[in-house]
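1. predicted coordinates and the sequence they were generated for:
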Amino acid sequence: MSVYDVLQTIIPTAIFFAAPLIFTALGGVFSERSGVVNIGLEGLMTIGAFVGIVFNLTFADRLGAWTPWLALVAAVIVGAVFSLLHAVASVTFRADQVVSGVAINFLALGLSLFLVKKMYGKGQTDQIQVGFDKMDVPVLSDIPIIGPLLFSNAYVPSYIAIALAFVSWYVIYKTPFGLRLRAVGEHPMAADTMGINVAKMRYIAVMISGALGGLGGAVYATIISRDFSHATISGQGFMALAAMIFGKWHPVGAMGAALFFGLAQSLSIVGQTIPLLKNVPTVYLLIAPYVLTILALAGFIGRAEAPKAAGTPYIKGKR
């Protein structure tokens, strides 16, 4: 097997596994840039995965090929609404944001499993029959060398995730909304003095994180697992949180870290077909991204500094 053959096996799979992490990590970037720590990304992915699969199973007969797309829309809406629980607790009632996020994780898993049991009479849903198909990007897939690596045998949501990272960068760093978002995350009192509604901005940011977290969960469930159970989302939300920190709270950096984690996950799946990795135990490949993240956060790959007001409730008029 040549090096090019190895890359042709690994890279499309890496992009495939990275897409849900990119969506969810971007959601974390929006929330934490506003000053609200969102440990609840795992729960938001869980509720998105549940909604995406249940919507698909319920409406596939009537909606046909539109089903997976509309399932993603439903997951976005429900994720945004569900994240309001975190926003109310963290912004309005000034609760500890880490505790609130952990509560979101437990609530999402417990509620979704309870509803699955009630709706299907068992611990998991049926397999979906209508999903996304792999495709080759017209024209781009015909580019020599690069085309088969990056633009062949992939899913549309994967490319949407990568494009969204650059859109998020533009929104956060090049628009008035992004300037206000960063202001309330760095110095909310100064932002308030300039007439920016800190609570409103933080509510919007948390809801965006909920929408993108729900989208990430739905993409994972619809493309990768194709059903929903207690093990569908098992650490992906925390991996997305790590990608956000690894990417230093920057949309493009978070995307790069998510792609790295996707690469590590893909190696655990296709590693047995690669001569150099054939004898490496799969468990080592699975833990590699977490070990490297710990090293990164320990300072081996530069300092990772969160927005200054992240995790601190804002009380109007109080220094």
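-> Alright, I've got the coordinates.
2. drop to CA atoms for contacts and neighbour counts, all remaining ones
-> OK.
3. F82 against G210, yeah?
-> Yes: with contact defined as CA atoms under 8 Å, F82 counts as touching G210 (7.0 Å).
4. buried stuff in the host helix or strand of K117?
-> According to DSSP states H and E, K117 maps onto helix 97-120. Residues 97-105, 107-109, 112-113, 116 are the ones in helix 97-120 that count as buried (16 or more other CA atoms under 10 Å).
5. which one of the residues you listed is nearest R33?
-> Q97 (14.0 Å; CA to CA).
6. contacting residues around that closest one?
-> Residues in contact with Q97 (CA atoms under 8 Å, 6 or more residues apart in numbering) are 36-39, 86, 89-90, 311.
7. among those residues, which one has the most neighbours?
-> Top of the contacts of Q97 by neighbour number is N38, holding 31 neighbours under the definition other CA atoms under 10 Å.
8. nearest spatial neighbour of that one, skipping sequence neighbours?
-> Nearest residue to N38, sequence neighbours excluded (CA to CA, 6 or more residues apart in numbering): G101, at 5.7 Å.
9. look up how far Y203 lies from the one you found.
-> Here G101 is placed at a distance of 15 Å from Y203 (CA to CA, to the nearest Å).
10. likewise for L212?
-> 14 Å.
11. of those two, give the one with the bigger neighbour count.
-> Counted by other CA under 10 Å, L212 and Y203 do not tie: L212 has more neighbours, with 32 against 22.
12. for comparison:
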Amino acid sequence: MDLMQILELIIPAAIFSAAPLIFTALGGVFSERSGVVNIGLEGLMLMGAFTGAVFTVFGEQWGFGAASPWFSFIVAIIVGALFSLLHAVASISFRADQVVSGVALNFLAAGLAVFLVKKIFDAGQTPIIAERIDKSNVPFLSDIPIIGPLFFSHAYYTSYIAIALAFVVWYVIYKTPFGLRLRSVGEHPMAADTMGINVIKMRYIAVMLSGAFAGLGGAVYATSISGSFSHSTITGQGFMALAAMIFGKWHPLGALGAALFFGLAQSLSITGQQIPLLKDIPEVYLLIAPYVLTILALAGLVGRADAPKAIGQPYEKGKGR
């Protein structure tokens, strides 16, 4: 197997694996840029995976056919945004500890999703999804020598949507009045309030956007990678997305790059047995590689991360920063 064949295995798998992490990390950027820590990305992603799997199955029964996953994405976005309101109310309105609120959201999502699956399907997991997001070649682009086979062959459109959204989110946060207001309430909420910006409203919007993106990320994971939902479908991917956001220094394009890096690590566990240099490595080492790299990245490679100055600080009008 030559280098080109190895790259044709690894790179498409890396982009494919990174898509759910990209969506969820972008959601985390919105929330934390507004000053609200969102440890609950794991739970929001889990609820998105549950919703994506359930409504894809329902869509198949209702005759939606190949559109079933895309229908489930819309529902997952709505469910994720609504579920994130629990974190928003606790951390913004009640000024509870944001880390504790996020952890509680994770536990609630895990228990609620498994309970609902058992009630709906009388089983420990959803039926296997028939209409999954499939691989396809991008017309014309897949015919480009060298680049085409690496980046545009056997591709998932959800991966390209995720990458494109990273640039859209960058533009929204750094080039629009909405983004300026969002960043101002995360840096100095009292100054923003003085300028007439509704800090509470902006933070609610940001947390709900994080829920919407994480819900979409979970749904994409369920419909493209796992193919069903059970208690073990989302096992740390939300935390990896959170790590990608921090590794990317709270910047949409940085989060994109970090998510692709973690996606590369995940792809090795998928393709490792087909690569000569990796096939002799025990599979368990390839499976834990993404999590080890996540820890190493955060522990020693992040460097000076410029987090929003008011992150994690509840805001009460007329008091504090």
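-> Structure received. The model shown is predicted, which means the values in this text are computed figures rather than measured ones.
13. quick TM-score on the pair, please.
-> Superposed pair, TM-score by TM-score structural alignment, normalised by the length of the first structure: 0.97. Supporting alignment: 319 aligned residues with a CA RMSD of 1.1 Å.
14. about what we covered before: mean shift between the helix holding K117 of the first structure and the second structure?
-> For helix 97-120 of the first structure, the mean deviation from the second structure after alignment is 0.7 Å (mean CA distance after the TM-score superposition for the first structure).
15. helices along the stretch 1-150 of the first structure, start to end?
-> Ranges of helices in the stretch 1-150 of the first structure, per DSSP state H, counting those that start in this stretch, are 3-33, 41-63, 67-82, 84-87, 97-120, 146-150.
16. so which elements touch the first one?
-> Helices and strands touching helix 3-33 of the first structure, as assessed by 3 or more CA pairs under 8 Å, 6 or more residues apart in numbering; DSSP states H and E, comprise helix 41-63, helix 146-150, helix 156-174, helix 176-186, helix 198-219, helix 236-246, helix 251-270.
17. if we can go back for a sec, okay, and the common contacts of F82 and G210 of the first structure?
-> Shared contacts of F82 of the first structure and G210 (CA under 8 Å, 6+ apart): L44.
18. which of those two has more residues huddled nearby?
-> More neighbours surround G210 than the other of F82 of the first structure and G210, with 37 against 21 (other CA under 10 Å).
19. check contacts around the equivalent of that one over in the second structure.
-> Mapped onto the second structure by TM-score structural alignment, G210 of the first structure lines up with G211. Taking CA under 8 Å, 6+ apart, we find G211 of the second structure in contact with 27, 41, 44-45, 77, 80-84.
20. lining up the residues you listed with the first structure, which overlap?
-> Among the contacts of G211 of the second structure, the ones whose aligned partners also touch in the first structure (both residues aligned by TM-score structural alignment, their matches' CA atoms under 8 Å) are 27, 41, 44, 77, 80-84.
21. from those, which is closest to P139 of the second structure?
-> Nearest member of those to P139 of the second structure, counting by CA to CA, is I77, at 28.5 Å.
22. wait, isn't the closest one in contact with G48?
-> Yes: I77 of the second structure lies in contact with G48 (CA under 8 Å); the separation is 7.3 Å.
23. map L41 of the first structure onto the second structure.
-> Aligned partner of L41 of the first structure by TM-score structural alignment: L41.
24. how many residues are close by the nearest residue in space to that match that is not next to it in sequence?
-> Of all residues not flanking L41 of the second structure in the chain, G238 sits nearest, at 5.2 Å (CA to CA, 6+ apart). Around G238 of the second structure there are 27 other residues, counting by other CA under 10 Å.
25. one step back: do you know which of the helices of the stretch 1-150 of the first structure lies nearest W249 of the first structure?
-> Going by CA to CA, the one of the helices of the stretch 1-150 of the first structure nearest W249 of the first structure is helix 3-33, 5.4 Å.
26. mean distance, that closest one to its aligned residues in the second structure?
-> When the second structure is superposed, helix 3-33 of the first structure averages 0.4 Å from its matched positions, counting by mean CA distance after the TM-score superposition for the first structure.
27. if we can go back for a sec, now render the helices and strands packed on helix 3-33 of the first structure as JSON lines, adding distance to Q127 of the first structure.
-> Below are these laid out as JSON lines (distance: least, CA to CA, whole Å):
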{"stretch": "helix 41-63", "distance to Q127 of the first structure": "8"}
{"stretch": "helix 146-150", "distance to Q127 of the first structure": "29"}
{"stretch": "helix 156-174", "distance to Q127 of the first structure": "20"}
{"stretch": "helix 176-186", "distance to Q127 of the first structure": "40"}
{"stretch": "helix 198-219", "distance to Q127 of the first structure": "14"}
{"stretch": "helix 236-246", "distance to Q127 of the first structure": "20"}
{"stretch": "helix 251-270", "distance to Q127 of the first structure": "21"}
